Structures are given as C-alpha cells and as structure tokens.
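S.K.: Model the following, please.
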Amino acid sequence: MSHDSLPTTPLSLATSDALFTRAKNHIPGGVNSPVRAFRAVGGHPVFMQSAKGAWLTDVDGNRYLDFINSWGPMILGHAPEIVLEAVRGAIGNSLSFGAPTQREVEMAELIKQMVPSIEKVRLVNSGTEATMSAIRVARGYTGRNKIIKFEGCYHGHGDSFLIAAGSGALTLGAPDSPGVTQGVAQDTLTVPYNDLPAVERTIAANDGQVAALILEPVVGNMGLVAPAEGYLQGLRDLCTQHGIVLIFDEVMTGFRLARGGAQELYGITPDMTTLGKIIGGGMPVGAYGGRQDIMDNVAPAGKVYQAGTLSGNPIATAAGIAQLTYLQQHPELYDQLNRTTTRIADGTRQICRELGLNYTVNQVGSMFSVFFTDQPVTDLESAKTSNTEAFGRYFQAMLHRGIYLAPAQYEALFVSTAMTDDLVALYLTACRESMREAHGL
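M.R.: Below is the predicted model:
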C-alpha cells in the first residue's frame, strides 16, 4: 500500500484481538479508558503501535487516517519533529525532579500571552485534575457550595461532574456513577446546554448559593455542538450579575480553535479557564488559571489546597512549550485547519444529500461531528436522536477502509495540519462507500 492510499483488502486484526483478550484478564474491561473498548460501535479495539503525520499504524501493520489525534492534542499531526526535538533535548536531564524548573515559568508566561484572561496559572497533570481544582478554587473564593454544569458537557471523572440531570432544570442531580455520593450530587445543578432561561431559573432557585458555572464553550463530548448566538455572552452577564465564577473548560478547545481558544473565537472573557491536551504536545498535562484575585487563593499563596508531585513535569513542559510556541508563531495554521475541516464537513454533507441521508454535520474550526439524525443538534437531547446502530455500522465500514474515527457517536473529531487535500479526498471516497454500506444502498 502506498503512503497516501487506503487499504484495498480486508484488514487483519489478529494481533489486536489477541492483545484485547489478554488485556481483559488484567485491566477492567481490557482498556484504560472506557471509550476505547468499542462497545458503542461493536467489535474489538484496535491496538496502535506508531503514528506519523496524519497516519496511525496498528500492531498488525494496518494504517489509518487519524481523525482522533489523541482527542485533540496532535494538532500538528503525530510525531512533529519540533516537538520530538524538544523532548529529546529534555530527557537526558532526568524525567522528573519534584522541584521547580525554568520551563514551568516559561510555560506559565506563554499561556498568559496566548490567553489574556489568565493572569495566573497552575500546572497539573490532566484535564480532570484541572477541572476538579478549578471548582475547588471557585468554591473557596466565593464561600459557596453549588455549581452549575450542562447536560452533555464532560469535565473529566471528578465526582462533582458525574451527575445526571434530574427531571427539570431545577431538580437536583443524581449520581451518574456508583461511588459518587448523594451528598456530592446535591451540590451539582444540571441544566440543558444552549438554554439560557434554564440557567436563569436555576440561579434564581439557588440564590446566593452558586459558586461556579462550568461549561465547554464549544462542546466536544456529546459530539461537536456550537453555542447559540449570544449564549456565551448571556452566561457571562448572568455570572457577573450574581457573583458566580464563570469557568470555561477549554481542555479540548484551548489553542485548537484559535491561539486563545474558544474565548478568543467568541470574544468572551471567563473568570477561570481549564486547559490540557495541546499544552503537553501529547504528554499528560493540564492547567487551570484565571483572574489573579481568584488564583491567589491557591496554596501556598492562599488557603485552597492543591498539589501534585509531577505537576510541571519537565518532559511535558518541553513538549508543550515547543508546540505552543510554534502555534503562536504561525497563526496562519488556523486558517489552513479551518479550510481543511470545512472541506471535510461540506463534502460529508454533500455525500449524505446525494445518498438521501439528511444527516447533520456540525463544525467549528478544526473540530467536527457527523450526527446520524435529520434534526439540528444543539444540545444533548437533539444529539440523542442520532441512529447509533447506523453509526456503528458506518464506523466499522470506515475502519476497514483505513479511516480511524472516534468509536462513539457522541465524540467530536479533530483535524491536524498533516491532513492534506489529497488525504481529504481519500476520506471523502471512504465516507461515500461507507455510508452506502452502513445503509444498504
């Protein structure tokens, strides 16, 4: 198979299947993160061995065009030389110190330059750690207990975030996972995304009790869903009026939709921001930051405790600084990413129309989703009208044509700068054939 071609014969996944069988004896469900198990799409997960540019290679030697890109951070494609060089230069000096390093200061300065709403920032080890910490700081700053989150927005696996919506916007949530206590759940208020009146009612019903409102400004965890016009500004105004800390979870969107993230794209200034993914260049990392008067509550400057031995890890910061610096110096990359992703989204819409499939394709910048529904998708309820069985058939058809998509209908897809026009054409050819196969056309 040539470098820029897709498979013409059925894939052999024997080694992946054998590894999954072994893994299930030692790892819960055989995977270290649930979506990797392929339960939403059927079949067994594919075990990857290497990647370069836009291509993944699995343990059986099969190659795939990658539209996950490690769930966002590989914005420059896999194994970009500028990041690898930075990592190679750092590893000889040890992998961890448990003490301050110069790169931590440089990373903080770089984040502040690129995201002006962040006046001080604390590095952590994951997006989940960032959101958990931001909520604690907001509670410490305001002296209030409750938070507002949105149906379909995912903020990691912290207890406060694993709450299902109750019946109606004013009903307290219930734990969505065993191990989350009702005591935690009662402090989490859940409302529909893109429904500003529901937020107003919830704040009114909990007057003076809400510490923070946290959301993905552009949602990537119920598939890609954009904010309605004026929605983010409406949330900003409500939070200002009621003394609520507005937290933008930009773990996915930060430095991907624009150098300054979704807040730059939409012109909204949050009080706090959580970051991850891209700022590690593929290494585990996260960060939370915001206004100085809020962040000065974090220990040792203040009384809100948060710590981490590996926070500011020298290898992760080396990789992240290299990638962020490159993005900062090459703003034209965002125009390129937008054009490429628009070609993919528009082409997918056209294929669906030609096949008589009135499906919804949402796109913001270099993120997109194909929803197997004829309804506009603006929130979790409309996303749930998707035909997940048809999506599963489509996923498998694409996989066997060498296209690696997110193995769930409710996940966004990510495009990297390694995705050329020729590769877009390969994707669209596979999309057309897979749509036909998935629907028996």
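S.K.: switch to C-alpha atoms for all contacts and neighbour counts from now on
M.R.: Will do.
S.K.: tell me the SS of T342?
M.R.: helix (DSSP: H, G, I helix; E, B strand; the rest coil).
S.K.: where does the nearest residue to it once chain neighbours are set aside land in three-state SS?
M.R.: Excluding the flanking residues, the one nearest T342 by C-alpha to C-alpha, 6 or more residues apart in numbering is Q363, at 7.4 Å. In three-state terms, and counting by three-state DSSP, Q363 is strand.
S.K.: Proceed likewise with the subsequent sequence, for comparison:
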Amino acid sequence: MNGGNPNTDKSQRLLKLAEEVTPGGVHSPVRAFGAVGGCPRFIERGEGPYLFDVDGNKYLDFCCSWGPLILGHADSDVVAAVKEQVDRGMTFGASTELEYKLAQFIVSRIEVVDKIRFVSSGTEAVMSAIRLARGFTKRDLILKFEGCYHGHSDHLLVKAGSGLVTFGQTASAGVPDDITKNTVVLPLDDEEALQKFFAEYGDKLAAVIIEGVPANNGLLIQRHDYMRLLRTLTEQHGVVLILDEVITGFRIGFGGATEYYGIRPDLVTYGKIIGGGMPVGAFGGRADIMDHVAPLGAVYQAGTLSGNPVAMTAGLATLEKLAADNIYAEMENRNRRFVSEITTRLASSSVNIAGVASIFWILFQRDIPRSAAAIDSDGIAHYNRMHTRMLNAGIYLPPSGYEVCFLSTVHTDEVLNEAAETIARIIGEEAHQWA
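M.R.: Model prediction:
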C-alpha cells in the first residue's frame, strides 16, 4: 500500500480546468469529493483490482465503478470482445442479433424475466418500469422507501418527512410538486407502517419499488419476512412490485435479489453489470405486463442508443463468464474472510462492517441498521474524515460514507489480506479519536 501524501498536482490542475466548462468540474456530484474533502482523483487507467491516476498513483479499488466491474478493470475477454465489435461498428440505430443474444441469455436464466427491454441507464430503466406499471394498472400512486435510490427521474426524487408517510416532498430543486404528489415514501423495515398504508391506499397503488438490497444509503439489508410481506400485500391489492436490481442484479448472485429473497416480483430493473462497464439499463418481467410496451401496447418507450451493439457485446461477454465460472460462492467467502479479518483487528472499537455477497459497508456505529433513520450521522462524518487517509495509503473507497464498497473476481485473498491490515489500522485510529 502507498504511504505519505501522494502527488496530486495533475488532478488538481485538471479539476480547475474542468470547473471552467463543467458544473463543479464533474459529471456526477459524488465525484467532486464534497463530503470527504481533498482533491478528486482523475483516473487514467484501470487494471485488475487497481486504479492509476494521472499523477501515477496506484490504488486498490473498492468502488469498481460503483458496481459494474465485477470482473475487475479491463478484463481481457470483455475488452477483446468489445474491440472486435468496435471494428464492425458502434451503433446502427437498428436491431442487431446481439440484442437478441443478450436478451435470450437473461430470459433463459432468470426465472422472473419473461421478456426484457434494453435502455441506456438504470434511471431510464426505472422511469420506464414506473410508466409501464401505471399504464398496466391504470393507477397513478407509487410507493418507494426512504433510503432507496432509483435514479434521478423527477417522480422518484422524493424523501420521507415526519409522520407515517410523505406525499411528494421533493429532494431536488426543479421538481414541481405536481410531479411528486403521486409518490409516497415509507420507512424501511416497518411492517406496521406498511400494513397500515396498504389498508388505506393499497387499491390506489400502481406500483411499489424497492432496491433488491438497498445499497445507495448505506447497506440496508432487509429481512426476508419483510420482503415476503411486501410481495403478499402487493399481490393482494393488484399492485405491480418492481424490484430495482440495478446494483444487485448479477452481483449478489447470478439470480440477484429475487434468488436471495426467494420472491417473484412483477418487474425488475437492471443496469451496471449487464453492460460489462458500458452504459446500459434494462427492465423486464411478466410477459402480460411487458406486452403493454410499444410497439405492442400503448406505453411508449424509445431510445437512440438502446441495445447498442458495444454495450450488448460487453454485457454478454461478462454474463457468459459469470455463468461459466460460477464465481459467486467464492466471492462471498472471500468477502466474508476479508471483513472478518478487519473486524477481528477492531474487536474493541465501535466499528461495524455490514456485508452481503461481494458488497460491504464500513460504518462507525455499534448496530448495523436496516433503515435510513437508524444510520448514525456522526459515524458518517468519521468515515468522511478517514477517506483521505485511505487514499494516501493506496485504498480507493467511495467518496461518501453512505456509499458501499464492492469486490471483483480479481480481488484475491493475497490482495485483500494486505489491504485488511491497512484498512483496520486507519479505521482503528479514527475510531480511537471518536471514542
């Protein structure tokens, strides 16, 4: 691992130049390092589990491009397939065999997906699934949960306020109340609130959407009983259950959260891994619902780059490798050993690491939360202060204490054992200051 204060002159210079032509100098807010401070690193290349910035610094990457790179950076098989496709063309604005191949690959292996439609991002996938649910049910009301992120479409940029539910309290400027008034927010892991809401509003709901495992506001692993109750209530009231698997799809198992919880949603949304590192999204599910999408039905959805051949190629190469290698059990065991090694070294501190499959989340609090309200904001502040020290030691963690970390297939035990010692030391020093 690195040590000291690495040179960041080029990154600092690039940030100043970027700020002249881009809001905040970044193209996604979290990249600005606003929560953690310090200079955002401008990355030049990735290789295996490592990132290399423009100043020549090397980092062990636990961000993995926010989840898509389950095979690590620049996987040779994926890169070779993409290069071959690029030579044939990058986009045609027409149908290709590659669209069918990736769709057939998913439909034939994921039991809950009868039909699938590709788009270009997770946000598009969720936006389309919501529109489809409303068109299918002929209802308007949508239920989401506090702490779940489903992209930045207007009707889902809402948060919970005081009381049982919040109707349309926007979390972003520029979103009119009229757009969010049909979006309801409930707390996670609250069966009483869920049952009370369904008793009053269940027959008005078009859809309920929930992350497979909420992983955008901490790692809020839900109880199986809670997820089964949600499935039961939606079925009883004819409500479309949308499982947002943009993060969890092909990440917490080949079958994602549907396999993990043993439930069958009506629709699922995908992104990240199914594009193998290229921009992609998808929504799919029951055939009788999917057949309401144009051109078969009246629910409109379109996209110039939807199903583009480069993303389809990268996605197919990635999923074929995941299916053939059956790597999930080994990744989960590796993550468990890694987390155990860190927590054993921190046995006397008030630090936890939540984990599921190949995802983990470092939190400075004694109890692992299942709801957003149970997250200790003081603990988040300690993570944020720790972040720069991790970077200086060659550990690239997400630049926000609310974000989770990912492993790839190339995060070997040897690499992780070395990292565990460094991570435990830095966390322990921060925890000591906290105490």
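S.K.: returning to that earlier point: corresponding residue for the residue nearest to T342 of structure 1 in structure 2?
M.R.: Applying TM-score structural alignment, one finds that Q363 of structure 1 aligns to G355 in structure 2.
S.K.: count of residues packed around the aligned partner of L232 of structure 1 in structure 2?
M.R.: Alignment note (TM-score structural alignment): L232 of structure 1 maps to M227 of structure 2. Residue crowding around M227 of structure 2 was assessed by other C-alpha atoms under 10 Å; the count is 17.
S.K.: Tell me who's in contact with M227 of structure 2.
M.R.: By C-alpha atoms under 8 Å, 6 or more residues apart in numbering, the contact set of M227 of structure 2 is Y261, I263.
S.K.: Could you report the separation of it from E47 of structure 2?
M.R.: 38 Å (C-alpha to C-alpha, to the nearest Å).
S.K.: Equivalent analysis for G38 of structure 2, please.
M.R.: Counting by C-alpha to C-alpha, the gap from G38 of structure 2 to E47 of structure 2 is 24 Å.
S.K.: And I70 of structure 2, by the same measure?
M.R.: 13 Å.
S.K.: more crowded one of those two?
M.R.: Neighbour count, other C-alpha under 10 Å: between I70 of structure 2 and E47, I70 has more, with 26 against 15.
S.K.: what's the matching residue for the more buried one over in structure 1?
M.R.: Match for I70 of structure 2 (TM-score structural alignment): I75.
S.K.: Using the three-state scheme, assign that match.
M.R.: Going by three-state DSSP: I75 of structure 1 is coil.
S.K.: Chain neighbours aside, what residue packs nearest to it?
M.R.: For I75 of structure 1, ignoring the flanking residues on the chain, the nearest one in space by C-alpha to C-alpha, 6+ apart is S416 at 4.5 Å.
S.K.: How about the contacts made by the one you found?
M.R.: Listed by C-alpha under 8 Å, 6+ apart, the contact set of S416 of structure 1 reads A54, N69, M74, I75, L76, G77, L337, S366.
S.K.: how does it look with 10 Å?
M.R.: Counting by C-alpha atoms under 10 Å, 6 or more residues apart in numbering, S416 of structure 1 makes contact with 53-54, 66-69, 72-78, 256, 333, 336-337, 340-341, 366-367.
S.K.: The match of L232 of structure 1: which element?
M.R.: Using DSSP states H and E, M227 of structure 2 sits within helix 224-236.
S.K.: how about that helix: buried residues?
M.R.: Y226, M227, L230, R231, L233, T234 (16 or more other C-alpha atoms under 10 Å).
S.K.: Tell me which residues touch the fourth one, please.
M.R.: Shown in contact with R231 of structure 2 (C-alpha under 10 Å, 6+ apart): V208, D225, V239, V240, L241, I242, I263, R264, P265, D266.
S.K.: now those residues in JSON lines, with distance to E111 of structure 2 and secondary structure?
M.R.: Listed next are the contacts of R231 of structure 2 as JSON lines, based on distance: C-alpha to C-alpha, whole Å; DSSP: H, G, I helix; E, B strand; the rest coil:
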{"residue": "V208", "distance to E111 of structure 2": "20", "secondary structure": "strand"}
{"residue": "D225", "distance to E111 of structure 2": "21", "secondary structure": "helix"}
{"residue": "V239", "distance to E111 of structure 2": "20", "secondary structure": "coil"}
{"residue": "V240", "distance to E111 of structure 2": "17", "secondary structure": "strand"}
{"residue": "L241", "distance to E111 of structure 2": "15", "secondary structure": "strand"}
{"residue": "I242", "distance to E111 of structure 2": "15", "secondary structure": "strand"}
{"residue": "I263", "distance to E111 of structure 2": "11", "secondary structure": "coil"}
{"residue": "R264", "distance to E111 of structure 2": "8", "secondary structure": "coil"}
{"residue": "P265", "distance to E111 of structure 2": "10", "secondary structure": "coil"}
{"residue": "D266", "distance to E111 of structure 2": "11", "secondary structure": "coil"}
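S.K.: Would you mind measuring from the match of L232 of structure 1 to E97 of structure 2?
M.R.: 37 Å.
S.K.: Next: R251 of structure 2.
M.R.: Taking C-alpha to C-alpha, one finds R251 of structure 2 at 26 Å from E97 of structure 2.
S.K.: Contact partners for the one residue sitting closest to the centre of structure 1?
M.R.: Centroid check for structure 1 by C-alpha atoms, centre = their mean gives M252 as the closest residue, at 3.3 Å. Residues near M252 of structure 1 by C-alpha under 10 Å, 6+ apart: 71-73, 127, 216-221, 261-262, 274-278, 367, 412, 414.
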